[in-house]
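>>> Need the 3D shape of this:
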Amino acid sequence: MEAEVLSGDGDRRADVLVWRPPGQLRIALEVQHTPLNFEQIDRRTRAYMSAGVPVVWLGLIKPEVLAGAEPLAGGLKITRYSVRPWEKWAHAYGMGELWFIDPVGGQFWRGVLHKHMIEVPSSSWYSSGGEEQSAGGYTRSSKRWRNLHVEGPYPPSAIGLKTFTRNTFSSRDFTVPGGRAAGFMVRAPKP
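Sure thing, here's the model as predicted:
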């Protein structure tokens, strides 16, 4: 179901529009399955905000990604997850959470991105002058990969919506606008 949301910057079509009785709060749910850059997701979010409609960004997670994950207390760890730009942005927008839905099973997963560390092995060689040179022997944070920890799965009946006010956040790569935002919450214990 798509619903039109009028905004100052143009029209937005929410994948799902949730609302309470007439005149009350509306929340847009965007199921993102195509690539978006930082500018595109920022522009779309600001359009919803200018219409007074908080938005929740939801990614699709493939069953084969979940099947290859390592068990973790309370969930799964997906190592070397190639995070897309919109996911980095949505993780910051969601105050350190990124929600996914399994399109096959219809279950929700709450995700948190963590640094993925790469080990740079030490090596040594001799220069043309005969002096021993060395490099490496340390770990560094990957620019491409993250470790994605997911908690769940949660059936749709266990998930609720919340609204909150967030401050503007800026990183080296993007800015997340401040204002009224929305997110998912677990309202019942995992079955």
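>>> can we go C-alpha only for contacts and neighbour counts from here?
OK.
>>> roughly how far out does the longest strand seen in the chain sit from the chain middle?
Counting by DSSP state E, the longest strand found in the chain is strand 138-154. Centroid displacement of strand 138-154 relative to its chain, using CA atoms, centre = their mean, to the nearest Å, is 11 Å.
>>> hmm, who's touching it?
74-83, 107-122, 186, 190-191 (CA atoms under 8 Å, 6 or more residues apart in numbering).
>>> likewise stretch 10-25?
Contacts to stretch 10-25, defined as CA under 8 Å, 6+ apart, come from residues 1-6, 26-31, 44, 47-48, 53.
>>> and those residues, which are buried?
Neighbour counting with 16 or more other CA atoms under 10 Å marks 5-6, 26-31, 44, 47-48, 53 as buried within the contacts of stretch 10-25.
>>> So for the longest helix belonging to the chain, what gets flagged as buried?
When the chain is parsed with DSSP state H, its longest helix is helix 38-50. Going by neighbour count (16+ other CA under 10 Å), the buried part of helix 38-50 is 38, 41-42, 44-49.
>>> Which parts of this protein are helices?
38-50, 63-67, 85-93.
>>> how far out from the middle of the chain is the second one?
The one in question is helix 63-67. 17 Å.
>>> Going by neighbour count, which of the contacts of strand 138-154 are buried?
By 16+ other CA under 10 Å, these give 75-81, 107-117, 186 as buried.
>>> so of those residues, which ones are in strands?
Secondary structure from DSSP E places 75-81, 108-117, 186 of the buried ones among the contacts of strand 138-154 in strands.
>>> before we go on, could you also do this sequence so I can check it against the first one:
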Amino acid sequence: MIAAFLWRIFARISGIPVAIEIQRSALSANQINARTQNYHRLGIAVLWIALPSPDLATSKYSPSAWEKWCHATYYGRVYYWDQGQVLKVVHFDPYVIEVPRSTWYEGGSERSAGGYDKRSKRWRAPRLGIPVLISASFHRSHREAWQGGTVVIPECSIYLDRQTKWWK
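So this is what the prediction gives:
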């Protein structure tokens, strides 16, 4: 069992007020949205950081609802603490499952099915970007409210890295 914990840090980085939340607790979407909206009302950019999982080094990973929220909020990126002020940046590509072709006989006729690929609903393929420094690699960005599937993002101010997209 993983103990739930949270670190909240407030800093001014190059004059920008930033709230840094490092956590491994299971937050609800309502809690995440409420905190993010409160930071926005106070004029503070927020940087949500997760603690890394060894599973991120594999070809398939099942992100939590919280990680999916971060992925959407930060335009396809999730930040994981590495050491000091170094963060790993991860994008979740779709994970493709091969449905093998199979053939059988039914009522004297040959039947077949499968032979195609489908996107997994649960799994994603982690793709690492270049590690970033909290003090030098980020800027304040305004994020419009957005909703897609089960993810709802309020209008907010985020602390977003300057790295260009490294995924397709």
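>>> The longest strand of the first structure vs the second structure, average distance?
Compared with the second structure after fitting, strand 138-154 of the first structure has a mean deviation of 1.4 Å; criterion: mean CA distance after the TM-score superposition for the first structure.
>>> For the residue of the second structure most remote from its centre, give me its contacts.
Relative to the centre of the second structure, and counting by CA atoms, centre = their mean, the farthest-placed residue is residue 108 at 50.7 Å. Not one residue lies near residue 108 of the second structure by CA under 8 Å, 6+ apart.
>>> Trace it over to the first structure, please.
Residue 108 of the second structure maps onto residue 130 of the first structure when the alignment is built from TM-score structural alignment.
>>> Neighbours of the equivalent of residue 97 of the first structure over in the second structure, how many?
Counting by TM-score structural alignment, residue 97 of the first structure lines up with residue 77 in the second structure. The criterion is other CA atoms under 10 Å. On that basis, residue 77 of the second structure has 24 neighbouring residues.
>>> which residues touch residue 77 of the second structure?
70-71, 89-92.
>>> Which single one of these is nearest to residue 149 of the second structure?
Within the contacts of residue 77 of the second structure, proximity to residue 149 of the second structure (CA to CA) peaks at residue 71, which comes in at 13.3 Å.
>>> ok, now how distant is that closest one from residue 113 of the second structure?
35 Å (CA to CA, to the nearest Å).
>>> what's the answer for residue 73 of the second structure, then?
Distance, residue 73 of the second structure to residue 113 of the second structure, using CA to CA: 39 Å.
>>> and these two? which has more neighbours close in?
Higher neighbour count among residue 73 of the second structure and residue 113: residue 73, with 24 against 11, using other CA under 10 Å.
>>> That one: what's it in contact with?
Counted by CA under 8 Å, 6+ apart, residue 73 of the second structure has contacts 143, 153.
>>> Go again with 10 Å.
48, 67, 143-146, 151-156, 158, 160 (CA atoms under 10 Å, 6 or more residues apart in numbering).
>>> Quick check: it vs residue 116 of the second structure, distance?
For residue 73 of the second structure, the distance to residue 116 of the second structure - CA to CA - is 32 Å.
>>> same thing with residue 153 of the second structure?
Relative to residue 116 of the second structure, and taking CA to CA, residue 153 of the second structure is found at 34 Å.
>>> before we move on, what about residue 110 of the second structure?
19 Å.
>>> any idea what residue 123 of the second structure aligns with in the first structure?
So residue 123 of the second structure corresponds to residue 145, using TM-score structural alignment.
>>> Relative to residue 82 of the first structure, how far out is that match?
According to CA to CA, residue 145 of the first structure stands 5 Å off from residue 82 of the first structure.
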